[in-house]
Structure formats: C-alpha cells, structure tokens
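Peer 1: Give me the fold of what follows.
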Amino acid sequence: MSTSLNLADIRKNYARQELHESLVSPDPLQQFNTWLQEAIQANLPEPTAMVLATADPEGVPSARVVLLKGVTDQGFMFFTNYLSHKGQDMARNPAVALTFFWPELERQIRVEGLVTKASSLESDQYFGSRPLGSQIGAWASPQSKPVTNREQLEAANQEYERKFAGLANIPRPEHWGGYLVQPDLIEFWQGRPNRLHDRIVYSKNDNSADWQIGRLAP
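Peer 2: Here you go, the predicted model:
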C-alpha cells in the first residue's frame, strides 16, 4: 500500500506545560478531576471520551471509545449493555484499562484496574436521566450482535416507541447498567519538548491502600 503522505514525517513538538511531582495532588482522583475540569473549561470536544480496553479469558484484547459518566473516590463510572462484547469480556476478566487523550492540552491519562458492576440504584438513576431516545435505544439495540440491515434496527426502535408510548418513566433493561473501574495505577502524561515528556505515575502496593507517586522515563 502506498500513500502520498510519509507518516514517519508526522510529528509535533510539545511545549505547552510541564508536570512535576511537586505540582500534583497526593490523590490521583483529585488530580484527575483537576485535569478534567481544565479540559472542560478549555471547551475541548468530548472531554469525557475514553478508550476502554478489555480482554477475554485468553488475553485477546479489544478496545473502543466510551463516555465517562462519573468520578468518585472509588474510581471511574460508565454505562453500557452487559451483553455487549465488552460486557462479556468484563464478566469473565475484570482487568481493564482506560485512556484519556486531550491533544489540545498535550495531555494523556492512563488507568489500570479492576471493574465491577455499579449498583442497581446507580444504574436506575442514570438511566432515568438519559434522553428518551437513548432510553429506547438501549432496549432496541442488541449491542455487538449481527443485524441484517439498518431497517432491522429502526423497526425494533419503532416497536419499543409504541410499547413505551405514554409512560412517564421507561424501565431500565436488565441487560443494561453501570460499571465502576477501581484503579490500582493512574499515569498522567504531559507532552514536553524533544520527546522528553513528563510521566507521573500513581500506583498501589498489594498490601497498602496508599498511593505511591513516581516518575517514568518517556
């Protein structure tokens, strides 16, 4: 395969900010919230978009972009179909990774940890806050399963629109809900000149709940 663009020549010299151990919060989730708020205030497109990487029991990985819907002192929350590809992976292998990338700020955040299902109450509350079309779509779409064509999806969507017409509150499907990623490693990456990037990593020892802060070579 040939291309008129030499991909090896594409590069950017990062020089906006720096990141030092003395500048970060001792709590990585507080540090994450600081960076997230800065991304939101900068009006970045999709600041809550994150790559979720999962693996099946044999270690075969897959990745996709999902949206962060909550941050607590326990970790990162998102919602999806339990029967989807990622849902099946997480049911059999709870080790996951998240990646946030904000190129306008020359920043990246990596998260590694274990995922658990959110409570039914949390899932119900979030589902109830979604737009009507998104609620119906959660019922209509057999996420990650083969479909014959677009018309099949639209017919299913219309069927559930008729079924739930007039209801004040559409119930949450049993196959849909939230997940919480509880981190044991969070890395903050700030682009720096000449590829000498700043990488500050928070990690936990097996026998300690305290976060250890260190620096990684770029």
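Peer 1: alpha carbons only for contacts and neighbour counts from here, please
Peer 2: Will do.
Peer 1: What's the local residue count around S62?
Peer 2: Residues near S62, counting by other C-alpha atoms under 10 Å, number 13.
Peer 1: and what of L114?
Peer 2: Look at L114: counted by other C-alpha under 10 Å, it has 16 neighbours.
Peer 1: now do the one 10 residues further on
Peer 2: Neighbour count for D124, taken as other C-alpha under 10 Å: 16.
Peer 1: On the three-state scheme, it is what?
Peer 2: At D124 the chain is in helix, as set by DSSP: H, G, I helix; E, B strand; the rest coil.
Peer 1: and what of F32?
Peer 2: Per three-state DSSP, F32 ends up helix.
Peer 1: Who's the closest spatial neighbour of A63, skipping the chain neighbours?
Peer 2: In space, A63 comes closest to A53 once its chain neighbours are excluded; the distance is 4.2 Å by C-alpha to C-alpha, 6 or more residues apart in numbering.
Peer 1: report the longest strand in the protein, please.
Peer 2: The residue-count maximum for a strand in the chain (DSSP state E) belongs to strand 176-190.
Peer 1: which of the residues in that strand are buried?
Peer 2: 176-190 (16 or more other C-alpha atoms under 10 Å).
Peer 1: surely R215 meets Q190?
Peer 2: No. Look at R215 against Q190 with C-alpha atoms under 8 Å: they stay out of range, at 11.8 Å.
Peer 1: Alongside the first, I'd like the structure of this one:
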Amino acid sequence: MIRELYAFLFEPLLVPVDHRVEKAMALAGLEGRDLGIFYREFQKMDKYHSERVTLPQFYRCIEEKRSRLGDAIFEILQIDYSEGITFGEFLHAIILMCMFESKEVIQLLFFVFDNDKNGFIDGEEIESMIGVFSKISDEKNAIKFNIPPDGKLEFDEMERLIKSHKQVKYATFSMQNKMMSKFNGHSWWRRKKLRLQRLAEQQLSEEFYEQRANNLYEWWRQRKIRKKMGY
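Peer 2: Prediction:
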C-alpha cells in the first residue's frame, strides 16, 4: 500500500499527447502539470488500460446523466464516440465545455434543438424543446413560451427564456458546473479565463502600438521624401 502511494505521488506520469491534447492546452492555457490532474481521472475510468473510455463512464465521472447537450460537445468537435473516447478527446471535450461563457453554453443548446441547422427552431423542433423544458419545470414554475407568429424561434428569444427561468437555467448549466467542480473547482477555471483574457488584451494592445509605430514611421518617411522634392 505504501509503495503504491509513493508511486502515485512521485513517479512521473507519462501523459499521451496528441493533436487534441495540444489544442486543449492552447485553449485553456494549460501547463504540463495540469495534464496530470485530468489524466489520473481518465486512468481511473480506464480499468482495462485500453486508452479508451466509454461515454457512460464519462458521464459517471462527471456525475451527470447522459444528455443531448453533453453528446453535442463531442459532435461539434467531430469526435466519434461509438467505440469510446481517447484521453485527448476526453480532455478536449472537458476543456471546451468549461471554457465556454454562459452565452456559448446556450448557443450549444440551441445547436442541439436546431436539428436542420437553419439558424432557428421551428415545427417539431419547438415541440421537442417544449417537451424537454416542461419536464424540467414544475406546475408552480411553468414556462411561458412566446413563440413568434411565424413559428420560428431565434437564439435571442431562447436565451431570454432560459435566463428568466431558474430551473431551466440550472439544468442548462448543470453539466458545465459539475465538470468545473470535478476538475480543479470553479475558482481555478475563473483564473484560467481571466489570464487568457488579459493575454488577449495585451496582444491587442501590442498590435495597436505596433501599428501606431508603423504609421508614424510611414508619416516620417513620406515627410522626408516631400522635403527632398522641395514640398
């Protein structure tokens, strides 16, 4: 037991790195030591050391029931989960979901209900959405659906509906919240998002001053040319 604990704490962890792991690291600004946290959870599920876990195992890991919203994460990442998912696919899905802002989570849900991907929810799609949301709410908090006269529900209306109903809002963000809690906690993810935001702002600032310097140099060059020509 002591030897196993020593190995767990001190032996180097060989994390398989593929293009999805690299994308996930770039997306969240992960460092090498961060990967170990996710890979150990993956190893707990991968009991047969096949380097793959099934989707039911994935949902049990994050303590969430399987849902169309959860499956949609793999779909937009073009991951075929029929024979299980690799560590890179597992990591990519978690990082993407946890790095989403609230608007992006709702956009993902809109993507789920918009079966024909024409930019709005209509017909049977609306019936499906009403059925799902009605199961979430109770009689005291029944959802009021304001369907436009043309029968086409656009994203802004769906966003308003979700944000105005506590139970639907909780269910919409349940998977993301459980992922964040499972892996490092909400404060860790907030710090990651804030750091990336600051880096983006810094890059924009550097690009602005670089462009300003280029403009100033060009102005000075043109002025020198005009002076030589006697203008």
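Peer 1: Quick TM-score on the pair, please.
Peer 2: TM-score of the superposed chains, computed with TM-score structural alignment, normalised by the length of structure 1, equals 0.26; 113 aligned residues with a C-alpha RMSD of 6.7 Å.
Peer 1: Tell me how far the residue nearest to A63 of structure 1 lies from V66 of structure 1.
Peer 2: 10 Å (C-alpha to C-alpha, to the nearest Å).
Peer 1: More neighbours: which of these two?
Peer 2: It is A53, of A53 of structure 1 and V66, that has more neighbours when counted by other C-alpha under 10 Å, with 19 against 15.
Peer 1: Next secondary structure element downstream of the host helix or strand of the more buried one?
Peer 2: If you go by DSSP states H and E, A53 of structure 1 is part of strand 49-55. Remark: after strand 49-55 of structure 1, the chain's next helix or strand is strand 61-67, criterion DSSP H and E.
Peer 1: right, and L196 of structure 2 touches A28 too?
Peer 2: Yes. L196 of structure 2 is within contact range of A28, at 7.5 Å (criterion: C-alpha under 8 Å).
Peer 1: who touches the closest residue to L67 of structure 1 other than its chain neighbours in this structure?
Peer 2: Excluding its sequence neighbours, the residue lying closest to L67 of structure 1 (C-alpha to C-alpha, 6+ apart) is A49, at 4.6 Å. By C-alpha atoms under 8 Å, 6 or more residues apart in numbering, the contact list for A49 of structure 1 reads V65, V66, L67, L68, F100.
Peer 1: Tell me how many other residues surround the nearest residue to F110 of structure 2 once chain neighbours are set aside.
Peer 2: Spatial nearest neighbour of F110 of structure 2, excluding adjacent residues (C-alpha to C-alpha, 6+ apart): F155 at 6.8 Å. Per other C-alpha under 10 Å, the neighbour tally for F155 of structure 2 reads 17.
Peer 1: F155 of structure 2 and R190 of structure 2: what is the separation?
Peer 2: For F155 of structure 2, the distance to R190 of structure 2 - C-alpha to C-alpha - is 26 Å.
Peer 1: Equivalent analysis for I73 of structure 2, please.
Peer 2: 20 Å.
Peer 1: If you count surrounding residues, which of these two has more?
Peer 2: Taking neighbours as other C-alpha under 10 Å, I73 of structure 2 and R190 compare with I73 leading, 20 against 14.
Peer 1: Helix or strand: which one has the more buried one?
Peer 2: Assigned by DSSP H and E, I73 of structure 2 falls in helix 68-76.
Peer 1: which stretches of structure 1 form strands?
Peer 2: With strands called from DSSP E, structure 1 shows them at 49-55, 61-67, 70-71, 76-81, 95-102, 107-117, 176-190, 198-204, 211-215.
Peer 1: of all these, which gets the most neighbours per residue?
Peer 2: strand 176-190 (a mean of 22; mean count of other C-alpha atoms under 10 Å).
Peer 1: and that strand with strand 198-204, angle?
Peer 2: 130 degrees (axes from the mean of the first three to the mean of the last three C-alpha atoms, to 10 degrees).
Peer 1: Strand 176-190 of structure 1 packs against which elements?
Peer 2: Applying 3 or more C-alpha pairs under 8 Å, 6 or more residues apart in numbering; DSSP states H and E, we find strand 176-190 of structure 1 packed against strand 76-81, strand 107-117, helix 120-129, strand 198-204.
Peer 1: Redo these as a markdown table? Include distance to F32 of structure 1.
Peer 2: Listed next are these as a markdown table, based on distance: least, C-alpha to C-alpha, whole Å:
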| stretch | distance to F32 of structure 1 |
| --- | --- |
| strand 76-81 | 10 |
| strand 107-117 | 8 |
| helix 120-129 | 22 |
| strand 198-204 | 11 |
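Peer 1: quick one, which of those is nearest to A156 of structure 1?
Peer 2: In terms of C-alpha to C-alpha, the element of these nearest to A156 of structure 1 is strand 76-81, at 16.3 Å.
Peer 1: ok, the residue lying closest to A97 of structure 1 once chain neighbours are set aside to N81 of structure 1 distance?
Peer 2: Nearest residue to A97 of structure 1, sequence neighbours excluded (C-alpha to C-alpha, 6+ apart): E112, at 4.5 Å. Noted for E112 of structure 1: a distance of 21 Å to N81 of structure 1, by C-alpha to C-alpha.
Peer 1: and if you look at Q125 of structure 1?
Peer 2: Counting by C-alpha to C-alpha, the gap from Q125 of structure 1 to N81 of structure 1 is 16 Å.
Peer 1: what's the longest helix along structure 2 packed up against?
Peer 2: With secondary structure taken from DSSP state H, structure 2 has its longest helix at helix 186-228. On a contact count with 3+ C-alpha pairs under 8 Å, 6+ apart, helix 186-228 of structure 2 meets helix 19-28, helix 87-99, helix 166-182.
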